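Undergrad: my questions concern the predicted model and sequence given below.
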Amino acid sequence: MKIVLFSDAHLMPGRMACGRDPFAQLSSALADVAAKHANAAALFVLGDLTHDGGAHEYGALAAAVKGFPVPVHFLMGNHDSRVAYREVFGGQGYVQGTVELDGIPFHLLDTLEEGQVMGSLGNGRLDDLERSLVRSRAPGFVLMHHPPISIGVPAFDLEGLSNRVDLHSCIARHSSKIRAVFFGHCHMPVAASVAGVPAFCIPSLVSPSMPVFDQPVYRSNPIGTVGYSVLLVDGPDFVIHNINLEPQPAAGRAYSQQEAAHVVC
């Protein structure tokens, strides 16, 4: 089974991120998937769908994926608005649940805390995951936006998941039912483990970052890659491929020093 993973699209009409047009980057990624991975069982987008959380941005996102050959599932990130998302895509409450594909559960978590950069699984969201894991008949995957662990980079660790200790305990209790955890937010590839379960950060579609280990600042990576990931599941085994996309600078313009020092997260 093949699964495609996007993260951190940061759609913002009329504005650039790191010298790139987020809508052009999303269109390029969707076209690449349609051409090469139309046989995927699903496309999951791990939050920060938009930059400002406006209904018009979600409307543009809905138009971009209309008629797409692969079923698309969205998660919430700190730049999103649950209310605006629901205005366009319908439904109510948290954007959370379990999608089962070929008998394998994909547990989608909503870590958005409106108005905050830091995420949370409070207000029953972690309890929902626990119940879903108890019901699961096969080991699956957990998907979320915020990092479920400290990655050793202060800018992200200070604004990560507020109740990650509780999440760790949940994962430890049900580790036999979780093959891996996927997350976004950091805009760079990261491989880790959570309570002994493998965890992977999906790169941003538009603005690559670099780790700064000694101070709590974000920094973009002017030579970093943007793109998406492909998950291949074969029985009890799985493989992750990071697919690099050719970035399209705005009007052929190179990075400025200011852009090189800042990343949208």
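TA: Alright, I've got the coordinates. This one's a predicted model, so the numbers in the text were calculated from it and none came from an experiment.
Undergrad: please count neighbours and contacts with C-alpha atoms only from this point.
TA: Noted.
Undergrad: at which residues are the strands of the chain located?
TA: Here the chain has its strands, by DSSP state E, at 2-6, 42-45, 72-74, 97-101, 104-108, 140-143, 178-183, 190-194, 197-201, 226-234, 237-245.
Undergrad: reformat those as JSON lines; add distance to Glu87 and mean neighbour count.
TA: Converted to JSON lines, the strands of the chain look like this (distance: least, C-alpha to C-alpha, whole Å; neighbours: other C-alpha atoms under 10 Å):
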{"stretch": "strand 2-6", "distance to Glu87": "22", "mean neighbour count": "22"}
{"stretch": "strand 42-45", "distance to Glu87": "18", "mean neighbour count": "22"}
{"stretch": "strand 72-74", "distance to Glu87": "14", "mean neighbour count": "16"}
{"stretch": "strand 97-101", "distance to Glu87": "19", "mean neighbour count": "15"}
{"stretch": "strand 104-108", "distance to Glu87": "20", "mean neighbour count": "21"}
{"stretch": "strand 140-143", "distance to Glu87": "23", "mean neighbour count": "22"}
{"stretch": "strand 178-183", "distance to Glu87": "25", "mean neighbour count": "21"}
{"stretch": "strand 190-194", "distance to Glu87": "33", "mean neighbour count": "16"}
{"stretch": "strand 197-201", "distance to Glu87": "29", "mean neighbour count": "20"}
{"stretch": "strand 226-234", "distance to Glu87": "27", "mean neighbour count": "19"}
{"stretch": "strand 237-245", "distance to Glu87": "31", "mean neighbour count": "13"}
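Undergrad: use this one as the comparison:
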Amino acid sequence: MRLIQLSDCHLHADPSARSRTGIPHRQFVRVIEAVESCRPDMVLVTGDVSQDETAASYALAERELARLGCPWFWLPGNHDEPGLMNECRAFQETVDLGRRRLLLLNTRIPGQTHGALGEARLGALARRLAEDDRPTLIAMHHPPISVGSRWVDALGLADAEAFWEVLAAHERIEAILCGHIHQAFEHRRVTPYGDVPVYACPATSDQFLPGAETFAVDEAALPGFRVFDLDDDMRTRVERVAI
């Protein structure tokens, strides 16, 4: 099975609207074309689909994603309006990947840039992990780990340690997929049952400069996506897309 992760599209109702370094809709279309050539079995969008939180921006995303001819799912980021998103394409909490499963978490806090799960969502996650012993992928918008950039880390998952405490009781956590950081990223977190990799992918819109102490855009980096090939083992790579 081939799962492809997209993230941080930041679309506007106006397809010609500009971002810091380009036109998000045009870049999104180019990325979708490249994803299509990879023949995905499933596509996941890890938040910040919209920049202006409009129904029209979600309709633009839905139209392009529908071209892929495969199941696709999304979850909200800090820039999204979940009600409009869900009306356009209903959220899913669990996706069946055959011998694996994918859990989609909502880390959005209304009106805030950083994220959190909170006690209720953490409790629900613990119950969902306990009900199925298949290898599990977990997707969220905010990274639950430091990415080595001070300004980005201040806007991550506020209750990350509580999240890892929940995961510590479960053996078959295969990977964490997140968005929000607008860059390719890979790190591992040590747990009682072994290292758990945390992956992020390039944005389809602007890229952030890795390791920057304060906000900085990486004007040289291209948009892209992450590919996961899920067979007996899991392999992943990042693909960049020329605009």
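TA: On my side now, so go ahead. Values in this document were obtained by computation on a predicted structure and should not be read as measured data.
Undergrad: rewinding a little: do you know which of the strands of structure 1 lies nearest Asn163 of structure 1?
TA: strand 190-194 (13.5 Å; C-alpha to C-alpha).
Undergrad: so which elements touch that closest one?
TA: Under the contact criterion of 3 or more C-alpha pairs under 8 Å, 6 or more residues apart in numbering; DSSP states H and E, the helices and strands touching strand 190-194 of structure 1 comprise strand 197-201.
Undergrad: from the rest of the structure, what touches the strand it packs on?
TA: With contact meaning C-alpha atoms under 8 Å, 6 or more residues apart in numbering, strand 197-201 of structure 1 is reached by 147, 171, 175, 178-193.
Undergrad: let's see that with 10 Å instead.
TA: Applying C-alpha atoms under 10 Å, 6 or more residues apart in numbering, the external contacts of strand 197-201 of structure 1 come out as 7, 46, 141-149, 168, 171-172, 174-194, 229, 240.
Undergrad: also stretch 78-86 of structure 2?
TA: Against stretch 78-86 of structure 2 from outside (C-alpha under 10 Å, 6+ apart): 8, 10, 47-59, 62, 74-76, 88-92, 106-115, 141-142, 180.
Undergrad: one step back: want to try JSON lines for the strands of structure 1, with distance to Ala34 of structure 1 as columns?
TA: Converted to JSON lines, those look like this (distance: least, C-alpha to C-alpha, whole Å):
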{"stretch": "strand 2-6", "distance to Ala34 of structure 1": "11"}
{"stretch": "strand 42-45", "distance to Ala34 of structure 1": "11"}
{"stretch": "strand 72-74", "distance to Ala34 of structure 1": "12"}
{"stretch": "strand 97-101", "distance to Ala34 of structure 1": "19"}
{"stretch": "strand 104-108", "distance to Ala34 of structure 1": "22"}
{"stretch": "strand 140-143", "distance to Ala34 of structure 1": "22"}
{"stretch": "strand 178-183", "distance to Ala34 of structure 1": "22"}
{"stretch": "strand 190-194", "distance to Ala34 of structure 1": "26"}
{"stretch": "strand 197-201", "distance to Ala34 of structure 1": "23"}
{"stretch": "strand 226-234", "distance to Ala34 of structure 1": "13"}
{"stretch": "strand 237-245", "distance to Ala34 of structure 1": "14"}
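Undergrad: closest to Pro22 of structure 1 out of those?
TA: strand 226-234 (11.0 Å).
Undergrad: what range does that closest one cover in structure 2?
TA: The aligned range for strand 226-234 of structure 1 in structure 2 is 223-231, by TM-score structural alignment.
Undergrad: swap in stretch 146-160 of structure 1?
TA: With TM-score structural alignment applied, stretch 146-160 of structure 1 matches the range 142-156 in structure 2.
Undergrad: what are the buried residues along that stretch?
TA: 142-145, 147, 149, 152-153, 155-156 (16 or more other C-alpha atoms under 10 Å).
Undergrad: okay, now that stretch: how far is its last residue from its first?
TA: 5 Å (C-alpha to C-alpha, to the nearest Å).
Undergrad: same check on stretch 1-9 of structure 1?
TA: 24 Å.
Undergrad: hmm, Cys178 of structure 2 is touching Pro144, no?
TA: Yes. Cys178 of structure 2 lies in contact with Pro144 (C-alpha atoms under 10 Å); the separation is 8.2 Å.
Undergrad: thanks a lot, catch you later.
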